[in-house]
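Participant: I'll drop the sequence and a predicted model, then ask my questions.
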Amino acid sequence: MSASPSSVDSILPAIGLRLLSVALFACMNTGIKLAEQGGAALGEILFFRQLGASVLVSAVVLTGPGLGSLRSQRMGAHVSRATVGLISMAFTFAALLALPLAEATTIGFSMPIFATVLGAVLLGEPTGWRRWAAVLAGFIGVLIVTQPGMGGRFPLWGGLCGLTAAFLTAVVSILLRQLGQTERPLTTVFWFSTLSLVPLGLVYAATARAHPAHVWLILGGLGLFGGAAQLAMTGSLARGAVSVVVPMDYTALIWATGFGWLVFGTLPGNTTWIGAPVIVASGLYIVWREHVRRREETRQAAAQGIA
């Protein structure tokens, strides 16, 4: 059966927005490394990332659904999401500063692996042997890339930061799934960006320093790129199924490799070329199996409703 025109009209913008979000995040990641090379501390980078995102999202809210859309009866859940999300972001940025762009991006692809494990353990989601095999293959891919204990070019600290970030991002995905039952995506993005500014403001006050003009421009751009990327990502999920848009995330490796070569003069190591396809294949298979599972659950629910 061919897809209907309305379905295609919805899917193509969803894919386009997801690809745009990946490109914007890649620009942000490149800016993070450039800002650090220019003398900015991690705390400053985090503060400007969230400040810019908060301003951008606030503008979208004011010109769109209005301030009333930000009301929530679940502020505790938003605080939990902001806390875990901010810690995850800190480890993600630390990995970006410690590793080449391609390697940091590749380690981040292990997030679906952790999400599968957490979904099975915490939420009791059915996970068959196929997905467990994909999880095992993904971890093997991570070992190939990082080569723990082999004394290779891969910094242990950077690898640990990347894996910690991927694990915490998987926790965030579960929190977002629960928040999504009652909250609008734009509301969740707003509270994450805004609530993060409270602790980050204190961190910034302790780490702020003078910078050349170009570093200030980079710091200002981080929030705009990151906020725009988040909005594009949110829009993609509003228009297309997860199984359709999430595979687009793996184009990040193309951007990371390109920016790493053009801006920093680095290319992925041999083990990254071997391990990255294993991790990507594992993630894609997990996404596909999740799509199959949800489709089967929907079909069974519809059959029971008819019965």
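Facilitator: Cool, got the structure.
Participant: only C-alpha atoms from now on, for both contacts and neighbour counts.
Facilitator: OK.
Participant: packing partners for the lengthiest helix in the chain?
Facilitator: The residue-count maximum for a helix in the chain (DSSP state H) belongs to helix 270-306. If you count contacts as 3 or more Cα pairs under 8 Å, 6 or more residues apart in numbering; DSSP states H and E, helix 270-306 packs onto helix 101-108, helix 111-122, helix 129-146, helix 242-245.
Participant: pick the most buried one from the ones you listed.
Facilitator: helix 101-108 (a mean of 26; mean count of other Cα atoms under 10 Å).
Participant: quick one: contacts of it?
Facilitator: Defining contact as Cα atoms under 8 Å, 6 or more residues apart in numbering, one finds that helix 101-108 is touched by 29-30, 95-96, 142, 145, 158-159, 162-163, 165-166, 252-253, 256-257, 259-260, 267-268, 272, 276, 279.
Participant: adding distance to Ile218, write the helices and strands packed on helix 270-306 out as CSV.
Facilitator: Output for the helices and strands packed on helix 270-306, formatted as CSV (distance: least, Cα to Cα, whole Å):
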stretch, distance to Ile218
helix 101-108, 17
helix 111-122, 28
helix 129-146, 30
helix 242-245, 29
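Participant: among these, which comes closest to Ser21?
Facilitator: helix 242-245 (10.8 Å; Cα to Cα).
Participant: gap between that closest one and the chain center?
Facilitator: 14 Å (Cα atoms, centre = their mean, to the nearest Å).
Participant: which of the contacts of helix 101-108 fall in helices?
Facilitator: Reading helices off these with DSSP H, I get 29-30, 95-96, 142, 145, 158-159, 162-163, 165-166, 252-253, 256-257, 259-260, 272, 276, 279.
Participant: what's the local residue count around the closest residue to Ile144 other than its chain neighbours?
Facilitator: Once flanking residues are discounted, Ile144 sits nearest to Gly275: 5.1 Å by Cα to Cα, 6 or more residues apart in numbering. Residues contacting Gly275 under the criterion other Cα atoms under 10 Å number 22.
Participant: got another, please set it beside the one above:
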Amino acid sequence: MFAIALRLTAVICLSVMFVMVRLASQRGVHVVESLFYRQALALPIVLVWVAMAGGLHSVRTRRIGVHASRMMLGLTGMLLNFLSYILLPPAEAATIGFTMPIFGTILSALILREATGIHRWSAVLIGFAGVLVMIRPDAGHFPLQGVAVAIAAAFATACVSLVLRELGRTEAAGVVVFWFTALSMIPLGIAMPFFAQAHDALTWGLLLLIGLFGGIAQLCLTAALRWAPVSVVLPMDYSAIIWTTLLGVAIGENWPMATTWIGATLIIASGLYIAWREHVRARQPAVSSAARHPG
């Protein structure tokens, strides 16, 4: 229950962060600025967490190259996610983001050569059908550029998940979070002189909230996995459709159309089924081992 509460807190914080990004953009903030302050303001939170958890010496690593690759992929995914919430209403951006497990299944089959049966391929097709139902390309409800960016964001996030799976074999979660946050300041710091602007007090407040809620979300996501497996906490991620819808309405966005809810239902069902199949597949070797060694 503690892990579920942490994951739910993380999802709420992420929903707030993304809506703040949309509001900041409407006030003239460039997406690069939002990325910079998201990481810069989260870095002190991450440093305090690392210091309390294992000390700063615990972030030493021999895999700095892999961390750098994860940083570039993660930064690309974050940029695309921010842009998706700028270009699309929050509920629709969140819904398309739920396709990440679908892309994860495809990448695992193509790159990792994992066995993927008819069950998961069927879930993939259902998920993509949900996307088509939601966006209805013939109706022109949403800008296709925004839809393309949101799909690209989900794909990039799926790529990050594969790298994190590899890093997780040797690196603690705190090490991964620290190096992602710290290394990302290099390219963002180089880019900022070209995009930095003066802002009023309200806009600075939005940027502060982006960094604060983003940092808290990152820590809660990581901490949740210390108390429960992914299969237990993953369903909380889909509550984002509730929070982003409510926050969107609060800032003046229209209530999502019926097709959005139908598409979201199909996509969420697809993601949950994929997660369940992953859980069953992970248990099978353990059960087989126990049968061979009953003592």
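Facilitator: Received it, and whenever you're ready, just let me know what you need. Computed from a predicted model, the values in this text were never measured in an experiment.
Participant: any chance you could compute the TM-score here?
Facilitator: Remark: TM-score between the superposed chains equals 0.97 [TM-score structural alignment, normalised by the length of the second structure]; 295 aligned residues with a Cα RMSD of 1.2 Å.
Participant: thinking again about what came up before, any idea of the angle the longest helix of the first structure forms with helix 111-122?
Facilitator: Using axes from the mean of the first three to the mean of the last three Cα atoms, to 10 degrees, the inter-axis angle of helix 270-306 of the first structure relative to helix 111-122 is 50 degrees.
Participant: average distance between helix 270-306 of the first structure and the second structure?
Facilitator: Compared with the second structure after fitting, helix 270-306 of the first structure deviates on average by 1.3 Å (mean Cα distance after the TM-score superposition for the first structure).
Participant: okay, the angle between that helix and helix 129-146?
Facilitator: Between helix 270-306 of the first structure and helix 129-146, the angle comes out at 160 degrees (the same axes, to 10 degrees).
Participant: buried ones in helix 270-306 of the first structure?
Facilitator: For helix 270-306 of the first structure, the neighbour count (16 or more other Cα atoms under 10 Å) marks 271-273, 275-276, 278-291 as buried.
Participant: ditto for stretch 27-36 of the second structure
Facilitator: Within stretch 27-36 of the second structure, the residues scored as buried using 16+ other Cα under 10 Å are 29-36.
Participant: one more: stretch 38-48 of the second structure?
Facilitator: 38-43, 45-47.
Participant: do stretch 82-98 of the first structure as well
Facilitator: Buried, per 16+ other Cα under 10 Å, within stretch 82-98 of the first structure: 82-98.
Participant: check stretch 232-243 of the first structure too.
Facilitator: In terms of neighbour count (16+ other Cα under 10 Å), stretch 232-243 of the first structure has its buried residues at 232-237, 239-240, 242-243.
Participant: check stretch 6-26 of the first structure too.
Facilitator: Per 16+ other Cα under 10 Å, stretch 6-26 of the first structure contains these buried residues: 11-12, 14-26.
Participant: run a quick neighbour tally on Gln26 of the second structure.
Facilitator: 12.
Participant: what does it align to in the first structure?
Facilitator: Superposed on the first structure with TM-score structural alignment, Gln26 of the second structure falls opposite Gln37.
Participant: repeat that for Leu14 of the second structure.
Facilitator: So, by TM-score structural alignment, Leu14 of the second structure is matched to Phe25.
Participant: residue range for stretch 205-220 of the second structure in the first structure?
Facilitator: Aligned by TM-score structural alignment, stretch 205-220 of the second structure corresponds to residues 217-232 of the first structure.
Participant: who touches the matching stretch?
Facilitator: Taking Cα under 8 Å, 6+ apart as the rule, stretch 217-232 of the first structure contacts 17-18, 20-25, 27-28, 31-32, 34-35, 45, 48-54, 56-57, 186, 189.
Participant: show me those residues that map onto helices.
Facilitator: Using DSSP H, the contacts of stretch 217-232 of the first structure in helices are 17-18, 20-25, 27-28, 31-32, 34-35, 45, 48-54, 56-57, 186, 189.
Participant: circling back to that earlier point, what's the mean distance for the match of stretch 205-220 of the second structure versus the second structure?
Facilitator: So stretch 217-232 of the first structure averages 0.9 Å relative to the second structure (mean Cα distance after the TM-score superposition for the first structure).
Participant: can you pull the buried residues of that stretch?
Facilitator: If you call a residue buried by 16+ other Cα under 10 Å, then stretch 217-232 of the first structure has these buried ones: 218-232.
Participant: check stretch 71-85 of the first structure too.
Facilitator: Within stretch 71-85 of the first structure, the residues scored as buried using 16+ other Cα under 10 Å are 72, 77-78, 81-85.
Participant: and which of those residues is nearest Leu118 of the first structure?
Facilitator: Val84 (14.7 Å).
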